[in-house]
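Participant: Prediction below, plus the sequence it came from.
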Amino acid sequence: MKSIKSDLRLYAVTDQRWTGKQSLVDQVEDAIKGGVTCVQLREKSMDDQAFLAEALIIKDLCQRYDIPLFINDNVDVAIACQADGIHVGQEDMASDLVRKRVGPDMLIGVSVHSVAEALIAVENGADCLGYGAMFATATKDDADVLTIEGLRQVCAAVDIPVVAIGGIDHENIGQLAGTGIAGVAIISAIFGASDIEKASRDLKILAEHVVDSDLNNEGGQ
């Protein structure tokens, strides 16, 4: 299995609500220029044809910068655009069934909310996990806010990378230090920023501090 831990440090999840003056492609390119290490294309309202057309453009952009692209939820689109990964939630297709669809090479990320869900995802072949929501977020109104201790327990329970997600921004990201995460997944603090490239650059520094604090603690044990 490909090691993707370093690719997850600053994981940008797209959201069309902030497009306007810039296209989504321009926004994603600014985020990558600022230091984003992974992109997840998330489209809940597009039909498959429009989603695929957009995915092919974003895939080409990510390839040019050597950044992995994950597709959210839609396995057919992920296969058709030859994405690097597919990310599914607990209410989507189970990761073992996803693996049968996408084959051995595509990465699979799974959203989890507990140690039990995390262990099942690992058993079913997940390559990485997303845990959250960590903080209140307007992006997903129905998301329950989970605890930092719960995040720490999930990271300790599995041997694959875990990314924290949900309401993470410049002000609260430091609270995630010491949890064992491989990175942070961020939506509005990147794509809702007036200067996406600068926001990404600043968040990359903060994310590296959070992740490296865990690595330094491991080295001192």
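Facilitator: Received it, and whenever you're ready, just let me know what you need. Residues are numbered from 1 along each chain as shown.

Participant: alpha carbons only for contacts and neighbour counts from here, please
Facilitator: Noted.

Participant: how many neighbours does P104 have?
Facilitator: The number of residues packed near P104 is 11, by other Cα atoms under 10 Å.

Participant: Any figure for the gap between it and V98?
Facilitator: Distance, P104 to V98, by Cα to Cα, to the nearest Å: 10 Å.

Participant: and what of C38?
Facilitator: Counting by Cα to Cα, the gap from C38 to V98 is 20 Å.

Participant: the more surrounded of these two?
Facilitator: Between C38 and V98, C38 has the larger neighbour count (other Cα under 10 Å), namely 23 against 20.

Participant: right, and that one touches S6 too?
Facilitator: No - the pair C38 / S6 is not scored as a contact, 9.5 Å apart, by Cα atoms under 8 Å.

Participant: Is V184 in a helix, a strand, or coil?
Facilitator: strand (DSSP: H, G, I helix; E, B strand; the rest coil).

Participant: ok, second structure coming up, stack it against the first:
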Amino acid sequence: MIKIHIPKHWPYPISSVAEFITKIEHHLFCAKRNNVCSNEFVMKFEMVDEPTISLRFDDSSVLYIDVSIGTNSSNHSFLSQESEPFISLHYVHDFLLQKSNLDSRSANPPAYNKKELLLTSAPNGTDYLISSRKGIQFERLPIDIATHFSWFVVLLALEFTIEDSLLLARSLGHVSRETSWPVKRQDFACPVDWVFDESNVPHCKEQLDSPKPFPSTLSEISLYPVVDNNLWLEQLLQLGVKTIQLRIKNAEKRSLEKAIEEAVQLGKTYQAAVYINDHWQLALKCQAYGVHLGQDDISQENISLLQQANIRLGISTHGYFEILRVYRSYPSYIALGHVFSTTTKNMPSRPQGLYKLALYQKFIEGLYQSLGSKLIPTVAIGGIQLDNAREVYRTGVNSVAVVRAVSSTLPNLSSVVREFEMLKLREVTDVNSN
């Protein structure tokens, strides 16, 4: 259940409280009908003295949401807990886009976790949603602010990322979307990266792309362990694991390079696919089988360098926005996560859950089918264990990445590995028989 706290003294000129609640309930009904969330999902409304809307999640976390029209100022002075997330969405038209405007949203951030977003119009007639250096480019279409904002609130309550909530709210705000869910590329706006000219005026680059697909994995990925040292890596290779990732954080460069060299050699010895997380320059130097990169580590420049090296590339994604940003680079696989709660690393979003995972899998399949290209394998990651992996596979993903589920300290590690491998085989057999 999600509690939505609504100000008793409604401060927004977009609609009345009653109209806002009616829209929220209608949007939630649409989401349930399209299998976006469980039919058991409940939103409860409470009128409060606070001056802005807030979402109260089951884990006791709180998300404040503010909206303004015609200005880029926000109302956040009431916050008593400066660590609580706060999103300020501004509907500003004819806003002069300058590098300083965008930088001000990322440089010298306030002490609390605040996100400022603009819905604005550039002089060239293009609409943008702006968040620091991330943007979403829209065709110039009329926008009903009350519908857009109410969808934005619902999508955040359903734990979509901020960027996904903005993308989907724009798509779902059209009349034709009142009963259906966006599933095709043309249903979505275009994610962009900002570049700046000599006058510091931003221009957008569309999705990252590659002149040809990255090399495919030599064998189908099934179980995909992620480890932080080579002793653990070799232990799993000895048990027959054929795809594995070395993820080492905060290591000194010399020891890091040595570890990557050893991992690459272990992969060759056991004829396995060893991916190196993040450190793509060292991976290229050591002639690694593949690299795995996050969204902040990928750019058109390093895509080109990696493509020239003919190395395999896996990319992390956390929803529609990030899938759309990278799908035209044709990576060797796309990672989808995190599915369940995890403590192995700090995550940029809330857990996706199985409903969203199924949506993203179907969306990726449609993207590559529409391009007439080979489907890109998908890897689900985040909180996956033996007891929930079967449900993960049923969403259609090709493989599962695990960390603690195959810990090197498990006394029955070999049997756990076999169970994961057999689980994959059973799911493939079930799909083929149907």
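Facilitator: Sure thing, it's come through. Please read these numbers as outputs of a predicted model, since none were measured by experiment.

Participant: separation between V122 of structure 1 and R42 of structure 1?
Facilitator: 23 Å.

Participant: Then G125 of structure 1?
Facilitator: Counting by Cα to Cα, the gap from G125 of structure 1 to R42 of structure 1 is 22 Å.

Participant: cool, and V154 of structure 1?
Facilitator: Relative to R42 of structure 1, and taking Cα to Cα, V154 of structure 1 is found at 24 Å.

Participant: okay, the two: which has more neighbours?
Facilitator: When neighbours are counted by other Cα under 10 Å, V154 of structure 1 and R42 differ, and V154 comes out ahead with 25 against 19.

Participant: Can you spell out the matching residue range in structure 2 for the helix or strand hosting that one?
Facilitator: Following DSSP states H and E, one finds V154 of structure 1 within helix 148-157. On structure 2, the counterpart of helix 148-157 of structure 1 by TM-score structural alignment is residues 354-363.

Participant: same thing with stretch 49-63 of structure 1?
Facilitator: The alignment of stretch 49-63 of structure 1 onto structure 2 (TM-score structural alignment) covers residues 254-268.

Participant: after superposition, how close is that stretch to structure 1?
Facilitator: In this overlay with structure 1, the average offset of stretch 254-268 of structure 2 from its partner residues is 1.0 Å by mean Cα distance after the TM-score superposition for structure 1.

Participant: Give the aligned range of the longest strand anywhere in structure 1 in structure 2.
Facilitator: Of all the elements of type strand in structure 1, the one with the most residues (DSSP state E) is strand 107-112. Mapped onto structure 2 using TM-score structural alignment, strand 107-112 of structure 1 covers residues 312-317.

Participant: Pull the distance from the matching stretch to the chain's centre.
Facilitator: Here stretch 312-317 of structure 2 is found 12 Å from its chain centre; the criterion is Cα atoms, centre = their mean, to the nearest Å.

Participant: after superposition, how close is it to structure 1?
Facilitator: Compared with structure 1 after fitting, stretch 312-317 of structure 2 deviates on average by 0.8 Å (mean Cα distance after the TM-score superposition for structure 1).

Participant: Name the surrounding residues that touch that stretch.
Facilitator: Identification of contacts with stretch 312-317 of structure 2 by Cα atoms under 8 Å, 6 or more residues apart in numbering yields 214-217, 289-295, 306, 323, 326, 331-337.

Participant: Could you list which of those belong to helices?
Facilitator: L306, I323, V326 (DSSP state H).

Participant: State the distance from the first one to W280 of structure 2.
Facilitator: It refers to L306 of structure 2. Separation of L306 of structure 2 from W280 of structure 2 (Cα to Cα) stands at 8 Å.

Participant: What segments of structure 1 are helices?
Facilitator: According to DSSP H, structure 1 carries its helices in the segments 24-34, 48-64, 75-80, 95-102, 115-123, 148-157, 188-191, 196-219.

Participant: angle of the fifth one against helix 148-157?
Facilitator: Note on geometry: by axes from the mean of the first three to the mean of the last three Cα atoms, to 10 degrees, helix 115-123 of structure 1 and helix 148-157 are set 30 degrees apart in direction.

Participant: Helix 115-123 of structure 1 vs structure 2 - mean distance after superposition?
Facilitator: Helix 115-123 of structure 1 versus its aligned partner: 1.9 Å mean (mean Cα distance after the TM-score superposition for structure 1).

Participant: chain center to that helix, what's the gap?
Facilitator: 18 Å.

Participant: Could you give the number of residues near the aligned residue in structure 2 for K198 of structure 1?
Facilitator: If you follow K198 of structure 1 across to structure 2 using TM-score structural alignment, you land on S415. S415 of structure 2 is flanked by 13 other residues according to other Cα under 10 Å.

Participant: Likewise for the one 10 residues further on?
Facilitator: By other Cα under 10 Å, 12 other residues sit near L425 of structure 2.

Participant: mind checking what it lines up with in structure 1?
Facilitator: Alignment note (TM-score structural alignment): L425 of structure 2 maps to E208 of structure 1.

Participant: same check, this time on S68 of structure 2
Facilitator: S68 of structure 2 maps onto nothing in structure 1, by TM-score structural alignment.

Participant: Kindly report the same for F152 of structure 2.
Facilitator: Aligned counterpart of F152 of structure 2 in structure 1: none (TM-score structural alignment).

Participant: Would you agree F152 of structure 2 is in contact with L166?
Facilitator: Yes - taking Cα under 8 Å as the definition, F152 of structure 2 is a contact partner of L166 at 6.2 Å.

Participant: Tell me the buried residues in stretch 128-146 of structure 1?
Facilitator: C128, L129, G130, Y131, G132, A133, M134, F135, A136, T137, L146 (16 or more other Cα atoms under 10 Å).
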